[in-house]
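Colleague: Show me the folded form of this:
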Amino acid sequence: MWIALLIIVFVLFALSFTKFEIRKEIVINQSPENVWKVIIDFQNYKHWNTQLAYLGGDIKPNGDLHLKLSVSGTAPYEFKPKISHWEENKKFAWIAITGLPRIFDGEHFFELKNLGNNTTLLINREEYRGILSLIIKNLPMMKNAPTGFETMNLEIKNYTESNK
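Modeller: Prediction:
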């Protein structure tokens, strides 16, 4: 009995480190500083972001956010992530934990690479981790997620480049 219980605990522990990632990149004809300003200006998401709405929170390192994701074909989803990375003009991220840590966590990153000549490589990615990630990875909503990342990248690019 104890051996079976230990095996189950070990398997669940090992599964908690399971992860997958969605990653999309785009070159933006603006400096990292200007792209950064758009990414952290949550109050103005309504002017360019068709998928993510800012409902409140503290936009600062370790701040708590309240966001709503609305993707075509799925019900809107409100969540309250915590800002996990704040490296000005380089990296911004938040983490959303569903229930207990390592059950299903998503950490969303915006990484900015200065390409010179007033251009920036935006890396928009999310790391999904936890026991349920193997199951959730294969759900229909996750099959459409890469398209959502591409849409957001284009929206960031268009908004940033039009506000020179």
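
Colleague: For the rest of this, base every contact and every neighbour count on C-alpha atoms.
Modeller: Will do.

Colleague: Looking at this structure, which strand is longest?
Modeller: Ordering each strand of the chain by length in residues (DSSP state E) puts strand 104-116 first.

Colleague: Can you point out the buried residues in that strand?
Modeller: Within strand 104-116, the residues scored as buried using 16 or more other CA atoms under 10 Å are 104-114.

Colleague: Same question for stretch 142-150.
Modeller: 146, 148-150.

Colleague: now do stretch 58-72
Modeller: Residues of stretch 58-72 classed as buried: 64-65, 67, 69, 71 (neighbour count, 16+ other CA under 10 Å).

Colleague: Could you also give me the structure for this next sequence, so I can compare it with the first?
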Amino acid sequence: MTGMPGAKRRFDWRRAGIGAVTMLAIVLILALWQRAHPYSIQTSVDIDAPPERVWTALTDFDAYPEWNPTLTGMRGEVKEGARLTFETDGMTFTPTVRDVERNRELRWEGHLGVVGIFDGEHSFTLEALPDGRTRLTQNEQFRGVAVLFVTGMLHGETAPSFHAMNAALRDRVESELPD
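Modeller: This is a model prediction of the structure:
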């Protein structure tokens, strides 16, 4: 009777269930693949100052409004397990500090919404150079299902903001008087 005009079609729960399970499996496979293959942005700058001076400027969150063009309103403690709060591109993030190695590395991890949708692990690494200078490397590993759809934006907008922050930090540190 279902093929007759005017007859009511019954909802096929079996087909709907198979479709839902298939979609869930596809999302899970994409999430697992993307987790193992993060999208990475890495930028570096050499600074004419020792790592201690660069670290001091990098971790002085109260001074960020004076020089930092990308991370505004940075708040929080520089210690493992602490929550940071900052704004960038009109969005507020609250990542968790994962690693602090004074004068060498600051690393945090954050999520946009639910874990696995759009996650980022951000790090600043300071490398002492033989001539008393420092190489600052800023890196972020983006993971999650949504990352697959925004790599163009990450490359076009996020990478330049990393370069801008690196240059501003370099200028800030190099303009300060020597210790």
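
Colleague: so the longest strand of the first structure aligns onto which residues of the second structure?
Modeller: Residues 118-130 of the second structure are where strand 104-116 of the first structure lands when matched by TM-score structural alignment.

Colleague: Please list the residues outside the matching stretch that contact it.
Modeller: For stretch 118-130 of the second structure, contacts defined as CA atoms under 8 Å, 6 or more residues apart in numbering pick out 50-51, 54-55, 103-112, 134-147.

Colleague: same deal with stretch 85-97 of the second structure?
Modeller: Contacts to stretch 85-97 of the second structure, defined as CA under 8 Å, 6+ apart, come from residues 70-76, 78-84, 106-112.

Colleague: quick one: contacts for the counterpart of residue 82 of the second structure in the first structure?
Modeller: Structural alignment (TM-score structural alignment) places residue 82 of the second structure against residue 63 in the first structure. Neighbour list for residue 63 of the first structure: 57, 82-83 [criterion: CA under 8 Å, 6+ apart].

Colleague: In the first structure, which residue is most central in space?
Modeller: Taking CA atoms, centre = their mean, the centroid of the first structure lies closest to residue 108, which sits 2.2 Å from it.

Colleague: The spatially closest residue to that one that is not a sequence neighbour: helix or strand, and which one exactly?
Modeller: Leaving aside its chain neighbours, residue 108 of the first structure sits nearest to residue 126 (4.2 Å; criterion: CA to CA, 6 or more residues apart in numbering). Element membership for residue 126 of the first structure, per DSSP states H and E: strand 119-129.

Colleague: Quick one: list the elements packing against that strand.
Modeller: strand 19-28, helix 32-40, strand 104-116, helix 145-162 (3 or more CA pairs under 8 Å, 6 or more residues apart in numbering; DSSP states H and E).

Colleague: Figure out which of these is closest to residue 137 of the first structure.
Modeller: strand 19-28 (7.5 Å; CA to CA).

Colleague: end to end, how far does stretch 13-26 of the first structure reach?
Modeller: Stretch 13-26 of the first structure stretches 36 Å from its first residue to its last (CA to CA, to the nearest Å).

Colleague: Off-centre distance for that stretch?
Modeller: Counting by CA atoms, centre = their mean, to the nearest Å, stretch 13-26 of the first structure is centred 12 Å from the centre of its parent chain.
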